[in-house]
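Q: Provided below are the primary sequence and the corresponding predicted coordinates.
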Amino acid sequence: MPPVPSIPLADDRTIAAADPSIGNLVKDATTHLSTLVRAEVELAKTEVAREVKKGIKGSVFAILALVILLYSSFFLFFALAELLADIGLWRSAAFGIVFFLMLLMAGFFAFIGYRKFRTVRAPKRTIDSVKETAATLRQRGSDEPRD
């Protein structure tokens, strides 16, 4: 994972001893909030990119299954034409066997694609982190006395 900016931690006693002004406190809070938002956005981008890659892999197998199915339809029609033109079943049976073999392959690739799609999940860590941040900000806002 790429490095994500973090909020610098400081000793509370050092801050209390220095007795910073309101302006400095607001500036620090704004800086920390900006860093927090950037970290949340970076986490969301990382998780979404990972899930998109999984989705692309699953779609490749689904497309492969559809291509094989499309080519299999050619053999179905070719076997039907052979059957109608040549009532003997031997040659057309061979084309039918090829058709069913290709259907099995399409089913196999469709199954693999389905399994890959099933692994795609919502960015849970990002959602949890955003909910936690929102709850913390709401809690801090309600703890402060109102004038």
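A: Now that the structure is in, tell me what you want to look at.

Q: all contacts plus neighbour counts: C-alpha atoms, from now on.
A: Noted.

Q: of all residues in the chain, which one is nearest the centre?
A: Glu51 (1.8 Å; CA atoms, centre = their mean).

Q: could you say what helices and strands the host helix or strand of that residue packs with?
A: Under the criterion of DSSP states H and E, Glu51 resides in helix 22-85. Here helix 22-85 touches helix 89-118, helix 124-143, going by 3 or more CA pairs under 8 Å, 6 or more residues apart in numbering; DSSP states H and E.

Q: contacts for the last one?
A: It stands for helix 124-143. Glu40, Leu43, Ala44, Glu47 (CA atoms under 8 Å, 6 or more residues apart in numbering).

Q: what angle sits between it and helix 22-85?
A: 150 degrees (axes from the mean of the first three to the mean of the last three CA atoms, to 10 degrees).

Q: report the buried residues of helix 124-143.
A: Buried residues in helix 124-143, defined by neighbour count with 16 or more other CA atoms under 10 Å: Thr126, Val130.

Q: ok, second structure coming up, stack it against the first:
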Amino acid sequence: MSAQPATHRPTHVAPPPSCDEAASLSTGQLVARVSEDLRELVRDEVRLARAEMAGKAKRAGVGAGMLGGAGLLALYGVGVLLAAAVLGLAVALPAWLAGLVVGVVVLAVAGVLAIVGRNRITEATPPVPERTLTSVRKDVAAVRHTR
């Protein structure tokens, strides 16, 4: 399925009838035309939202992959630095005590990071198609204005 770019907004809605045309159409025909235009507008907005969210999801996936690779390399680097810290402390303390001190410090830092991370996640808002919502709000305002 080919998604349309999020910046392109398809317009399949029929142009409004001229005064002469509107006068020749019955109320039922005008209501049917408005109903069809509204259905098409909703379909277009759904397509736009789908395309926008697909683009965001793709960019987020690539970024997450890169972050995963960076995280793995950082994990190896931290392991080497922790081993160096234990060996450095082992010069002044017994080796078992040096390992214990470094382990406690690492767990304390991990605890603080976990608390801060959990708070950030709870503050985050769910991802929404912002441009589509703005477009829908404009459409609703335009429909209300034409009444």
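A: Happy to help now that I have it. Bear in mind the structure is a predicted one, so any value in this text is a computation, not a measurement.

Q: what residue of structure 1 matches up with Val62 of structure 2?
A: Alignment note (TM-score structural alignment): Val62 of structure 2 maps to Lys57 of structure 1.

Q: pretty sure that match sits against Arg118.
A: No. The pair Lys57 of structure 1 / Arg118 is not scored as a contact, 11.4 Å apart, by CA atoms under 8 Å.

Q: between those two, tell me which one has more neighbours.
A: Lys57 (15 against 12; other CA atoms under 10 Å).

Q: from Met1 of structure 1, how far out is that one?
A: Distance, Lys57 of structure 1 to Met1 of structure 1, by CA to CA, to the nearest Å: 20 Å.

Q: could you do Thr126 of structure 1 as well?
A: In terms of CA to CA, Thr126 of structure 1 sits 14 Å off from Met1 of structure 1.

Q: same question for Glu42 of structure 1.
A: Glu42 of structure 1 is 10 Å from Met1 of structure 1, by CA to CA.

Q: who has more neighbours, the two?
A: Glu42 (18 against 7).

Q: so what corresponds to that one in structure 2?
A: So, by TM-score structural alignment, Glu42 of structure 1 is matched to Arg47.

Q: tell me the contacts of that match?
A: Ala3, Gln4.

Q: and the gap between the closest residue to Ser73 of structure 1 other than its chain neighbours and Ile68 of structure 1?
A: Leaving aside its sequence neighbours, Ser73 of structure 1 sits nearest to Phe99 (CA to CA, 6 or more residues apart in numbering; 7.6 Å). For Phe99 of structure 1, the distance to Ile68 of structure 1 (CA to CA) stands at 10 Å.

Q: who has more neighbours, these two?
A: Phe99 (22 against 18).

Q: the more buried one contacts Leu80, correct?
A: No. Assessed by CA under 8 Å, Phe99 of structure 1 is found out of contact with Leu80, at 11.0 Å.

Q: sorry, back to before: what number of residues lie near the residue lying closest to the match of Val62 of structure 2 once chain neighbours are set aside?
A: Nearest residue to Lys57 of structure 1, sequence neighbours excluded (CA to CA, 6+ apart): Lys116, at 6.9 Å. The tally of other residues near Lys116 of structure 1 (other CA under 10 Å) stands at 19.

Q: return the residues in contact with Lys116 of structure 1.
A: Lys54, Gly55, Lys57, Gly58.

Q: can you give me the distance of the second one to Val130 of structure 1?
A: Read that as Gly55 of structure 1. Counting by CA to CA, the gap from Gly55 of structure 1 to Val130 of structure 1 is 24 Å.

Q: before we move on, what about the last one?
A: Distance, Gly58 of structure 1 to Val130 of structure 1, using CA to CA: 28 Å.

Q: ditto for the first one
A: The gap separating Lys54 of structure 1 from Val130 of structure 1 is 23 Å, by CA to CA.

Q: cool, the third one as well?
A: Computed as CA to CA, the Lys57 of structure 1 to Val130 of structure 1 distance reads 28 Å.
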